[in-house]
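*Asks:* What shape does this take:
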Amino acid sequence: MLPEQNIVRMLFGTLYGQSVTVKARVATEMIGPVGPFVATYGNGRPRPLGVVLFDLPMAAISSSALTRIPPMTVADAIKNNALNEMMEENFSEVMNLCSRLLGRSDGPAVRFEHSYSSPAVAPDAVRDIIKEPLLRDDWEITVPGYGSGGIAIMSRRIGE
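*Replies:* The predicted model follows:
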């Protein structure tokens, strides 16, 4: 089971210490000049339990808002199609904390396992989830002062 909208809002709001807006959006391939960034989550088994995709704006916004990097840095990252070094470090922490989006209180512990710069460089098991997820929710997240970006939360297996 994937998280409900209020869980996504609470996680990201807690990360940034402010209210965020979370809206459902139509599933999209999230194709852009970069990414989407791919984070995989699992419980130590060979195949991942789930995947979260982040478009470039969301990667830039989430990594900047985490440690209050000035918002103009988000625009620079989008213009340059790349996160700077500090944003990359912060984004690793964001991906780690997003493990809570795929875990369940009555299920096995789920942890962040790997990240990839795009689905094209991810292993087959990850691309399989992206191509044919059992469950998928797409969200647009707006962080005041930083802007809006998208994530897609996908799961192939339930309750493992």
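*Asks:* Please make it C-alpha for all contacts and neighbour counts, starting now.
*Replies:* Noted.
*Asks:* can you pull out the strands in this protein?
*Replies:* 21-24, 37-42, 50-54, 111-116, 135-143, 147-155 (DSSP state E).
*Asks:* what angle do the second one and strand 147-155 make?
*Replies:* Between strand 37-42 and strand 147-155, the angle formed by their directions is 40 degrees, by axes from the mean of the first three to the mean of the last three CA atoms, to 10 degrees.
*Asks:* In TSV: the strands of the chain, plus distance to S63.
*Replies:* Listed next are the strands of the chain as TSV, based on distance: least, CA to CA, whole Å:
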stretch	distance to S63
strand 21-24	17
strand 37-42	12
strand 50-54	11
strand 111-116	14
strand 135-143	11
strand 147-155	12
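*Asks:* Now show me the structure for the sequence below, then we'll compare the two:
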Amino acid sequence: MLPDRKDIKDLFEGLLGREVALTDGTPVDLGIPKPIVASYLDDAHGLRAVAVMSFGLAARSGAAIALIPKGAAEAAEEDRLLPVNLFENAAEICNVLAAPLGEAMDTHLRLAETFAPSDPVPAHLLALAAQAGGREDLELDISGYGTGGLSIAVAV
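*Replies:* Below you'll find the predicted structure:
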């Protein structure tokens, strides 16, 4: 029901054009600095999954995909403010993540919405993101940019 780790690694490496090491992680903290939360719906408009990208991963992957120096990601973390361009870039990665999620679930999924760190996230999405089962928690290390967490939770 969850995508293979190799599929996630390949997705990030393909989009970022850099090597990405993927290891076991812990659930992405929903506190401060707030992460990016993406929700995925099936064709019947049912909520099937959420992806939670740590603030650090959002900043680092958002910078890496656009070849922006890693200093921009570091400044965003220091300021706890994710610039619009880095958010939009990270949101595009969340959009592409719908494909391996859907393949793992054997259904078509689409990105419904991506919430920036400054956006209020609906309670039902936070509840799914915090569930104990049906989840994968990963730590991604983007070559030249650093690490960040990614949690994926599927509706069970």
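*Asks:* Ignoring the adjacent residues along the chain, who's closest to V143 of the first structure?
*Replies:* V20 (5.1 Å; CA to CA, 6 or more residues apart in numbering).
*Asks:* Near the one you found, how many other residues are there?
*Replies:* Here the number of neighbours of V20 of the first structure (other CA atoms under 10 Å) works out to 20.
*Asks:* gap between the counterpart of it in the second structure and A91 of the second structure?
*Replies:* Matched by TM-score structural alignment, V20 of the first structure corresponds to V20 in the second structure. Separation of V20 of the second structure from A91 of the second structure (CA to CA, to the nearest Å): 18 Å.
*Asks:* Quick one: distance of stretch 135-152 of the second structure to the chain centre.
*Replies:* 9 Å (CA atoms, centre = their mean, to the nearest Å).
*Asks:* repeat for stretch 39-58 of the second structure
*Replies:* With CA atoms, centre = their mean, you get 8 Å for stretch 39-58 of the second structure.
*Asks:* Can you tell me what sits against it?
*Replies:* Residues from elsewhere that reach stretch 39-58 of the second structure (CA atoms under 8 Å, 6 or more residues apart in numbering): 28-29, 33-38, 73, 77, 82, 86-87, 90, 94, 98, 107-114, 117, 125, 128-129, 140, 147-155.
*Asks:* of the residues you listed, buried ones?
*Replies:* Neighbour counting with 16 or more other CA atoms under 10 Å marks 28-29, 33-38, 73, 77, 82, 86-87, 90, 94, 98, 108-111, 114, 117, 125, 128-129, 140, 147-154 as buried within the contacts of stretch 39-58 of the second structure.
*Asks:* Just confirm the match of V20 of the first structure contacts D7, I think it does.
*Replies:* No: contact between V20 of the second structure and D7 fails when scored by CA atoms under 8 Å: they sit 11.9 Å apart.
*Asks:* Just give me the residue closest to the centre of the second structure.
*Replies:* The centroid of the second structure falls nearest to M53 when counting by CA atoms, centre = their mean (3.4 Å).
*Asks:* which one is that residue nearest to, not counting chain neighbours?
*Replies:* Counting by CA to CA, 6+ apart, the residue nearest M53 of the second structure is L150, at 4.7 Å.
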